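Undergrad: Here is my input; please provide its structure:
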Amino acid sequence: MKLLGKLQNMRIRNKIFIIYIPLILLPLFIVIYTSNHILTSSIFGKTQKNIHDESKLITTRIAGILSNANIYINILTIEINNIYEENNITSNDPVELVKSSNQIHNAIAYHTQLFQEIDYAAFIDINSRVISPAASSGDFIGLFNKDIMKTLQKNKTTSNVWFAMQKRDYLVNDSNRPIITLGKRVVSTETGQTLGFLIVNINEDTISSIFPAISSSSKGYFIVDQQGIVVSSSHNEDVLKPAGDNELIQWMHDGDTVHKEVEIKGELNLLTQNTIEGFDWKLINQIQVSELTHDTYVNTLVIVGVGVICIGIAFLSVFFLSKLIANPIIKLTRLAKEVKRGNLDVTFKSEASDEVGILASVFDAMIEKVRELLRTIKSEQKKKREYEFNLIQSQIQPHFLYNTIETINMFIRLDMKENALKTTEALVSFYRISLSKGNNIIRIKEEIRLIESYLSIQAFRYVDYMDYTIDIDEEILEYDIPKLTLQPLVENAIYHGLKIKNSKGSLAIRGYRSNNFIIIEVHDNGVGMSASKINEILEQSSESNDKINFGVSSVSDRIKLFYGDNSGLKIESVQGDFTKITIFLEIKEMKVDE
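TA: Okay, the predicted model is just below:
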């Protein structure tokens, strides 16, 4: 019964839609959902299995590369021990050193050819001589102060030490290529003394070359260490950079799930992880879900296309039914909505004498009555705003008068008669203009003289806080402006911008004409204000009791009262930097009593 009641209260066009559209959309959604779910589940299952098998193969090959590096460095350790024993190197005899260096050089070169994974290998003896088939052989002063050498010296055992993927400018073939390094202390098997240190480098390219080719839109395979840094990747620009956000790195550390869907840069990605044993590395595969679901997307487009055609047919049916049955009522409803939005310039003309015609005549009479009421209310509101304007002016000045008299009194007490005289003259000038024989509208030149008097008084009071400049184009001086428009803005800039600043600031007033508007800017380099504070000021009514924002909001109200909604204020501010209030006055003639 409730559903039937709701249906009866609906508009005629909606009732027609309620009947037709579900008959088409419901089967369409069921087909799309079912086919997409089945197809997507199948694609994801096959993809995850393929990635799992492929990842196992990759991790096995990487483990083989790293294992070969360990075998390589252990073989060289034995070879170097044999060379030292055969040559009985016990002194710094140059002949013995050259002979042994050549033998070690040849051993490294020979085994490097056998182990193609090795990019660079070097033996550093205890005299800092670097022996390597690479160009970086010779004596290197300060080599033992490098981080890698310090770590190997601290390691008192003969165990192999792996160093993180990095770029460095020593003991490498190319300082621009990332490498992973294996180091080892070489100890004499006879005496137990340290003979030197072996350094073996594997290029990152050697590891990433194992990864399968990838499409341009997916990241493919990459390896991440425990710190979340990319160790190896098919994308060279990603190496040695963070793998992603904290959520992604936490998932890698937890290892709770092998597969995870994560949104990265607005795209949903399927991530798969596998552990590379012995290194605490994670082999990650990242592929965009949109690639996996491309076929699903095509299937959806076909079904949606058919659905759109069906919906189009339904819309045509609704249109013809509405035209035959409900058009007059729908038109009346549309006009009523326009009235609700505030548009009263509408009429419903109907030549019919039936029920619709009666509704039309009643509707038009009602609209005319509303227009008449609104004209009356608008006239009364304008009078009320004028009363408010007079109240605003009376609230602006008393505190200024009190503070200025107090300043004059202070100057007299300090025997600063010249300052007291100038302040008194400025005060007289300020009130002479502000009174203006009771006029609410004055020339801009008079408003500028008023603000000059005000600023000269404030400059005496706040000599340590501010400097000021006034730059007004002559072409706008004869235009009209509501009296005391600038004073509240300048007062706000001084008290809430410059005075609470830790250093001396400046205030600049600039006026000019732009097209059909007069622009006046009040700019200070004080403490600024937040965006929320700006909104609070602009949205606040002049009827508010908040004295901090009262002045600025009252100016905004007065401008709109005298100039209309095309004029007003714009506030720009950066906290700790500046505040600029711009006045826009649409140029129009207003009566000024001379």
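
Undergrad: From here on, just use CA atoms for contacts and neighbour counts.
TA: Will do.

Undergrad: Enumerate the positions of the helix or strand hosting T424 that are buried.
TA: Taking DSSP states H and E as the definition, T424 sits inside helix 417-435. The neighbour-count check on helix 417-435 (16 or more other C-alpha atoms under 10 Å) flags 419-420, 422-424, 426-427, 429-430, 433-434 as buried.

Undergrad: one more to line up against the first:
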Amino acid sequence: MIERTRHPLSMRYRFMLVFFALIVIPFALVGYLAWSKSEKTIRGSHLDSVAQTAKNLDNFFRYVMNEQDKIMASDELQALFDPAQNDPADEIAYSNKIISYVDALNYSNKLFRIRLFPLNPSEHPTYMRSAYGRLDLDQAPWFVDIAANGRPFWKRFDSEDHPNLFVQPTLGNVKRLHSLKTYAPLGVVVMEIRPSILEEFIYPMRQFRNQELLLVDKNGFPAYSSNGRYGAVDPGLRDELKPSLASATIDHAGRKSLLSLSAVMGDELRLVSIVPNKDLNNPIAVLNKVTVALLGFYFLLSLFLAGYLTVTYTSPISQLVRRMKAMGRSDFKDDMLADTRYADRSDEVGLLYRGMSAMVGEIHRLLKETKDSEKRKKQLEFQVLAYQINPHFLYNTLDTIRWKAEAHNVGEIGEIVSSLGSLFRLSLNGGRELTSVERELELLKAYVDIEKTRRSRPIRVTYMIEEEIRELPLMRLVLQPLVENAIRHGISGKGETGMIIVQGGLEEEKLVFRVTDNGPGIPEDIARELLGSGTDPSRKEREGGLGLINVHERLKHYFGDPYGLEIESEAGQGATIVLKHPVLPKDATDLDGLADPVG
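TA: Reported below is the predicted structural model:
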């Protein structure tokens, strides 16, 4: 036996993969390497820029601290805060001297601003009110810390520290003033860098449209922010700011961004730059566009070449393969023969295509003849079942018997003969396979009346039919066999306690009828046999010509698998037979043309 090798891809797609492997993939690899090297270079240069700016800031801050030390060591400031040289009782004169000194310093300096505080502000209320209004320094944590420990630090001052003094956050260096003679603490000096000066140092570092620049203190609050947001940074971002020099990719504001940071003044401050990756890659956008354009060109070229070769040489084979698969699924359709452009070829492919087309056409013709023959056979079988005797003759004979019975005052015979005549008249239905729900119910009631008279005992049948379905078309002789089965096998041994309920309505766009009895139920093996597949003659013998099997097969034959009968039963709990019938147009009178029978 020859072992066949199975390929998951067709010849066309394998050919395209070869082109990709030889042309597109190497070029894409080269483009990626060039792009990645460019990206690394840009990231490295950006980190260098941040580090250099941080170094410049560090030098500037040290210059500020040196100037602060010079002012603190000046004889004039030492004298202002020396208790021995000031009269504590003359608070106004003392306040005026300090304010004049501070104003003179601030007026002459455009880089920073000086603020002076006595070591015990509550002892100098006139000066504190004149210079800072209602500022209560005794409750400010930063002032308590510097007054007690004397360790200098950088702090961001904002409106919370003094609402009238700070329009925007300002960075300041806080130091405790000591006497040069006794080294006793005298006061607190704050050297605040003007925000415009910080911006002159930091803003030139901005190179990208959506770049965010921050100068963050050790508590996570920006002393400078290029976007004007001065709230505390996110905890996740704060954790990224711990190294003294770092470059990393983070998620920021919902975007992948490059974080570059450098320490300023040791652990006191961090200069931070956050650039969205999209903006960062703009400098290499030209390279990307060229790479993508060339990739697209080679991709289209490979598609064109692969398409040209495969359409010319492999499409006929693909067509034949699809037709063979369709034949394997027994899916023969007229449109399979519509495409004949390959049949005119003079080579072996054309010969194969013509042979395949001829074979498919012959098989389709044979299948159609078989289906038509099967349909005619089914119709003849149903007609034989429905017309085993001449209904016209039988109906006219019964009508004569009824009139004679009434003439001889035998009313009971007249009633049963009248019901039987109605039964045959309704079952005849003018030779049409479709009746209405209302006429089918009349036929069913006539049958029940006959059974009541024939059995000489009442048969309790309850009808629960929705009004909206009474005029809808229904295949004839489908409810009577269900009720007959319930009478014969369901309530035959129940006596007067036997009951049958006939329900009908619309469910999921179907006509659904349920015939329920309170009999012993239908065993599972018998239910399976009644509605199972096959042609076992014992089934039809059990139910007679117009039994459950006949109804089930008629429904499935004309309307398909979703329709037919279902049996719901439990031992000792009665049985329910469910009939599912399609909703047909109200003007429908015949089954032919409404649905193709299932062969």
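
Undergrad: TM-score for these two?
TA: Once superposed, chain against chain, the TM-score is 0.51 (TM-score structural alignment, normalised by the length of the first structure); 380 aligned residues with a C-alpha RMSD of 5.0 Å.

Undergrad: just to revisit the earlier point, which one of the buried residues of helix 417-435 of the first structure sits closest to S91 of the first structure?
TA: Among those, N419 lies closest to S91 of the first structure (C-alpha to C-alpha), at 94.1 Å.

Undergrad: got a list of what that closest one touches?
TA: N419 of the first structure sits next to 408, 411, 460 when contact means C-alpha atoms under 8 Å, 6 or more residues apart in numbering.

Undergrad: Mind doing that once more with 6 Å?
TA: Not one residue lies near N419 of the first structure by C-alpha atoms under 6 Å, 6 or more residues apart in numbering.

Undergrad: Which residue of the second structure is paired with it in the alignment?
TA: Here N419 of the first structure stays unmatched in the second structure, going by TM-score structural alignment.

Undergrad: Tell me which stretches of the stretch 401-550 of the second structure form helices.
TA: Taking DSSP state H, counting those that start in this stretch as the criterion, the stretch 401-550 of the second structure carries its helices at 411-428, 437-455, 480-485, 524-531, 537-543, 548-559.

Undergrad: Any chance of those in a markdown table with distance to K378 of the second structure and mean neighbour count as columns?
TA: Output for those, formatted as a markdown table (distance: least, C-alpha to C-alpha, whole Å; neighbours: other C-alpha atoms under 10 Å):
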| stretch | distance to K378 of the second structure | mean neighbour count |
| --- | --- | --- |
| helix 411-428 | 19 | 20 |
| helix 437-455 | 22 | 18 |
| helix 480-485 | 19 | 21 |
| helix 524-531 | 17 | 14 |
| helix 537-543 | 15 | 13 |
| helix 548-559 | 8 | 21 |
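
Undergrad: Ok, which of those helices comes nearest L269 of the second structure?
TA: Checking the helices of the stretch 401-550 of the second structure against L269 of the second structure by C-alpha to C-alpha gives helix 548-559 as the closest, at 81.8 Å.

Undergrad: and the angle from that closest one to helix 524-531?
TA: 50 degrees (axes from the mean of the first three to the mean of the last three C-alpha atoms, to 10 degrees).

Undergrad: Doesn't G244 of the first structure lie inside a helix?
TA: No: G244 of the first structure: not assigned to a helix; according to DSSP: H, G, I helix; E, B strand; the rest coil it is coil.

Undergrad: how close does it get to R168 of the first structure?
TA: 24 Å (C-alpha to C-alpha, to the nearest Å).

Undergrad: for T300 of the first structure, same thing?
TA: For T300 of the first structure relative to R168 of the first structure (C-alpha to C-alpha), the value is 52 Å.

Undergrad: More neighbours: those two, which one.
TA: T300 (17 against 13; other C-alpha atoms under 10 Å).

Undergrad: Now the more buried one: closest residue in space, sequence neighbours ignored.
TA: With sequence-adjacent residues excluded and distances taken as C-alpha to C-alpha, 6 or more residues apart in numbering, T300 of the first structure is closest to I32, at 6.1 Å.

Undergrad: and G150 of the second structure, what pairs with it in the first structure?
TA: Checking TM-score structural alignment: G150 of the second structure goes with S159.

Undergrad: Distance check, that match against S188 of the first structure.
TA: To S188 of the first structure, S159 of the first structure is 14 Å away according to C-alpha to C-alpha.
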